[in-house]
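Trainee: The following comprises the amino acid sequence and a computationally predicted model.
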Amino acid sequence: MDYAVELKRITKRFGSFTANESVDLAVRPGEIHAVVGENGAGKTTLMNVLFGLLQPDEGEILIDGKPTVLPGPTAAIAAGIGMVHQHFKLVPSLTVAENVFLGMEITKGGLIDHRAQRARTAELSRTFGLKVDPGERVGLLSVGIEQRIEILKVLARGARIIILDEPTAVLTPQESRELFETLRGFVAKGMTVIFISHHLEEVMEVSDTVTVLRLGKKIATRPTADLTKAELVQMMVGRAVSFDRRPREKSAGAPVLAVERLWARDERGLPAVRDVSFEVRAGEVVGIAGVAGNGQTELAEVLAGLRPESHGRFRLGDVDLTGRSPAAIRAAGLAHVPGDRMVRGVDRHASVAANILMTRQDRAPWSRRGLIDWSYVRHRAEELIGRFDIRTQGPDAPVKSLSGGNIQKVVVAREFSGDARFLLVDQPTRGVDIGAQEAIHDEIMRQRAEGRAILLISVQLDELIALADRILVMFNGRIMGALDAEGVSEDALGLLMAGIAPEAVSREAAA
């Protein structure tokens, strides 16, 4: 039997750096094949070679057993390959159907036939179980719906081999489960799925076969059913990794952040944060749990000065920051790891060093008499590259040349290396590998031990349980309840996330 995809001895170099070294990958038709490894292991590079975005320096590609040259994405699409990237490539001002057919519009009489595009999008949606409204503007939709649109784009172009790069990095658990059902439906139709993921529970649940890469080399390809999660981690990072609840001293610090009856509106002018009050004390990690879209993003934006509050107040220590600018809030002692690193976290065209400098360019020793001390900036960047294990060619490398997880580490390195007394940390391990997750968790606990107050927003309940002292659960913009993270169950949190009253959760926790 011919493989749907076969990569033989693929080598890809960037200057003196070898991203892939003689890598073999064989994927059967009608299977879900996971490719896993740490950030910088060469996973995305290998998939970019398969999709024609990069040309291999050595090796060959076979599609359905036939040697195939893919000089660009157009050739890959013609060969039946589609790729859904980690960072979506949609136009927010266009409709779902317009995005699906962007660049291959259906025309009639020389004009775009919008009715035909909507009808074809609806047909694809029904056929593959990807529910969308073809006429809806993309800018108004959730991230989960945006991913469905990206998948519909590749299906509209005739893809039968679909590559998904970190497909669940921005999805809620419910959206992830819906995606898995979609993928199973694909392979039931004889299609082939290759996906990159850092979430090993998902790999174990949905994949048929796993290929592990480490430092650009293939370590192994094994049937998923023959592996345990611990064995997979060992192959990925070369050592055991623990994600048990972290030990900590009890915190009794003074309140650092105080939020009082806060309200805020979303882009449509509707209430997104509703009468929220809480405190975060020095040396304490307070977690925020909730299904995405229940006000967590808007709350973080208000606290960072990126969205106006409509009512209520918040302060750091004795400093009232209500209505203040992002710069004023940072000057009062806030550091912010945003939920979307590409939109708010980095300038992807600037260097690693320049991104480390951001928010500090007007302060000594980063600048003197209005002039940036680039020698010092590069020196500090090199220190942080080592401390946070950022896989890059150096401080002058552009951020856009890094993998998604390493971009996240640049953001975390910048925000955790200052002197802020309050850390607003939103989805800190989104899209990062197992080893990096452990390192970021260690850093969060180190910051806690040094007395900083930390508000941790995460869609990963196991992350909140491992790190938080208390967990607040948001539903429909309100705090449904606050639970001690010691001994709390995911089921108890899930009830609150579904909007079930705290009394029911107390009974569930006691049962």
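Mentor: Okay, I see it. Because the structure is predicted, anything quoted here is derived from the model rather than measured.
Trainee: only C-alpha atoms for contact and neighbour calcs from this point on.
Mentor: Noted.
Trainee: Who are the contact partners of residue 391?
Mentor: Residue 391 makes contacts with 39-40, 385, 402, 406, as judged by CA atoms under 8 Å, 6 or more residues apart in numbering.
Trainee: go on, residue 457?
Mentor: 287-289, 296, 425-427.
Trainee: Restricted to helices, list those.
Mentor: residue 296 (DSSP state H).
Trainee: dropping in the other structure now:
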Amino acid sequence: MSADTLATAKPAVELEGITKRFPGVVANHDIRITVEPGTVHAIVGENGAGKSTLMKILYGMQKPDEGTIKVNGAEVSFRTPSDAIGVGIGMVHQHFMLADNFTVLENIVLGAEPKKAGLLDLAAARRRITELAGAHGLRVDPDKRVEDLGVGDRQRVEILKVLYRGARILILDEPTAVLVPQEVEELFQNLRQLKSEGLTVIFISHKLDEVLDIADAITVIRRGTTVASVLPSEVTARRLAELMVGSELPTPETRESTVTEKVALRVSHLTMEADGNRAVLPKGTSAAGYAETLRAEGRRLLLDDVSFDIHEGEILGVAGVEGNGQTELIEAIMGLRPAIGGVQLNGDDISSWSTLRRREAGIGYIPEDRHRQGLMLEASLWENRVLGHQTRRPARSGIWINRRAAKADTERIVKDYDVRTPGIDTLALALSGGNQQKLIVGREMSGEPKFLIAAHPTRGVDVGAQAAIWDHLRNARAAGLAVLLISADLDELIGLSDSLRVIYRGRLVAGLDPSDVTPEQLGGYMTGAIAGTEET
């Protein structure tokens, strides 16, 4: 689309006076946003500021109580997402809307299946998906099941799903949350290509530097209403943060070292085959040599001879592009998936223990996806407090759940971790993402854990919640907690970690000093562009 055409074109989206009320709360009040066609328009604000509600209104998932929506100059009223799709609006949610047991192709065409003589035309679907993937650099395997994909691949499937339906206006919710710097730049190149083709992108993000890099215009929402519309050239990241929360950007910097001599967790020669269920070494084989044997046989390894120690008072950060073995490492330590090798907790070999027994022994777990693995969204906050802790105090009393004690402890977590909620009987789904995450962090920090797995602990939360979670991790570390930190936020990894490892294709390939590495260098190790030498 030419500059002259854009200059005379009607706005892609106009929101005027949008107001949405829920019982006891006003989620949006008099929202006013104009999105020009062929631009990337960023919307920023704290969790709970009203961004998600506003996007659900624009996508037809909720109906506003007041206000009007115009798309390409025409006033519209949406009853369902199908109505929004019908006028060319597509949304990629932060928590993906995919069927795990379907293939990539089946997910993309679901509800929009091409037919030939009344039957699904798979050949036409495959051609269209291949064309879209090639045109926009969205690499996917159409025949792979979604349950076997990493988070980054799932995101690409969601974007393709939207483009397949002919969307000309794309809503992207936290699209860079799982990407390393090189992949972010690749995504931004794709967005710029989409923009040059006349498509419009509404970009929701908490990463303010990225917003300033990609956006043509920025709207700031605070407490349910628009407080500023600015150009990237007019503001800094610090100024944006002040507009969002009234304070400067927090930093994840960890101060003095608290690392002790005592090893809390020891992982020895962990090896996991792709599609394998072996958890016992063949006779006459050592754990140290098992991975080498499998490699010589040409087997694909999800974990390849992984060994490390984490001491009390230490945060060990593991960096890696999504899908390089981080999830499998967590599953092996938690006992969720069989693996060869050893796991010791405070000197005890827990390799054969059940997940429940490992939890009872003092392993806390902040999962990488709070909705799929961390919460029951249809349950109350106090019931979610009990999850994973149902056999221990205060949740357990004899053979029963002690509701009174569980509720009292949930009140403590709500207070200590600043979980903003009407009450502990509120359903988890009613909380913003940041408050859901703070509840999980509070739950997993309870009961004096000996070791904590923190997987993407601040993914998709605003700068205020992010700072609070960093403080809790720092304080727990100072009190002697050992932490395995897995994150796609490289500033977070560098700032919080006492030591850093890089995982690439299931193998630890580099040990780095956080005080002496940049995000760009770390990204180079993660993608294999820089070869690392791992100390054994």
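Mentor: Perfect, I can see it now. Here the structure is a predicted model, which is why all the values come from computation and not from measurement.
Trainee: Max pairwise distance over the contacts of residue 457 of the first structure: which two?
Mentor: 289 and 425 (12.6 Å; CA to CA).
Trainee: Same drill for the two, tell me which one is more crowded.
Mentor: Comparing residue 289 of the first structure with residue 425 by other CA atoms under 10 Å, the one with more neighbours is residue 289, at 26 against 23.
Trainee: Tell me the counterpart of the more buried one in the second structure.
Mentor: Matched by TM-score structural alignment, residue 289 of the first structure corresponds to residue 319 in the second structure.
Trainee: any idea how far its match is from residue 437 of the second structure?
Mentor: For residue 319 of the second structure, the distance to residue 437 of the second structure equals 21 Å [CA to CA, to the nearest Å].
Trainee: Let me see the ranges of the strands in the stretch 251-400 of the first structure.
Mentor: Along the stretch 251-400 of the first structure, the stretches classed as strands by DSSP state E, counting those that start in this stretch are 255-265, 271-281, 285-289, 309-316, 319-320, 334-337, 367-368, 371-372.
Trainee: just so I know, which of those strands lies nearest residue 60 of the first structure?
Mentor: strand 334-337 (40.8 Å).
Trainee: which strands and helices sit next to that closest one?
Mentor: helix 404-416, strand 422-426 (3 or more CA pairs under 8 Å, 6 or more residues apart in numbering; DSSP states H and E).
Trainee: Same list (those) but as CSV, adding distance to residue 48 of the first structure.
Mentor: Formatted as CSV, those follow (distance: least, CA to CA, whole Å):
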stretch, distance to residue 48 of the first structure
helix 404-416, 14
strand 422-426, 29
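Trainee: can you count the residues close to the equivalent of residue 481 of the second structure over in the first structure?
Mentor: Counting by TM-score structural alignment, residue 481 of the second structure corresponds to residue 452 in the first structure. Residue 452 of the first structure: 24 surrounding residues under other CA under 10 Å.
Trainee: List the residues that contact residue 452 of the first structure.
Mentor: Counted by CA under 8 Å, 6+ apart, residue 452 of the first structure has contacts 282-284, 420-423.
Trainee: now these as CSV including neighbour count and distance to residue 123 of the first structure?
Mentor: Output for the contacts of residue 452 of the first structure, formatted as CSV (neighbours: other CA atoms under 10 Å; distance: CA to CA, whole Å):
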residue, neighbour count, distance to residue 123 of the first structure
282, 21, 55
283, 28, 54
284, 29, 51
420, 17, 52
421, 21, 53
422, 27, 50
423, 23, 47
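Trainee: what's the closest of those residues to residue 81 of the first structure?
Mentor: residue 423 (42.3 Å).
Trainee: so where do the strands sit in the stretch 1-150 of the first structure?
Mentor: With DSSP E, counting those that start in this stretch as the criterion, the stretch 1-150 of the first structure has strands at 5-14, 17-27, 32-36, 58-63, 66-68, 81-84, 107-108, 111-112.
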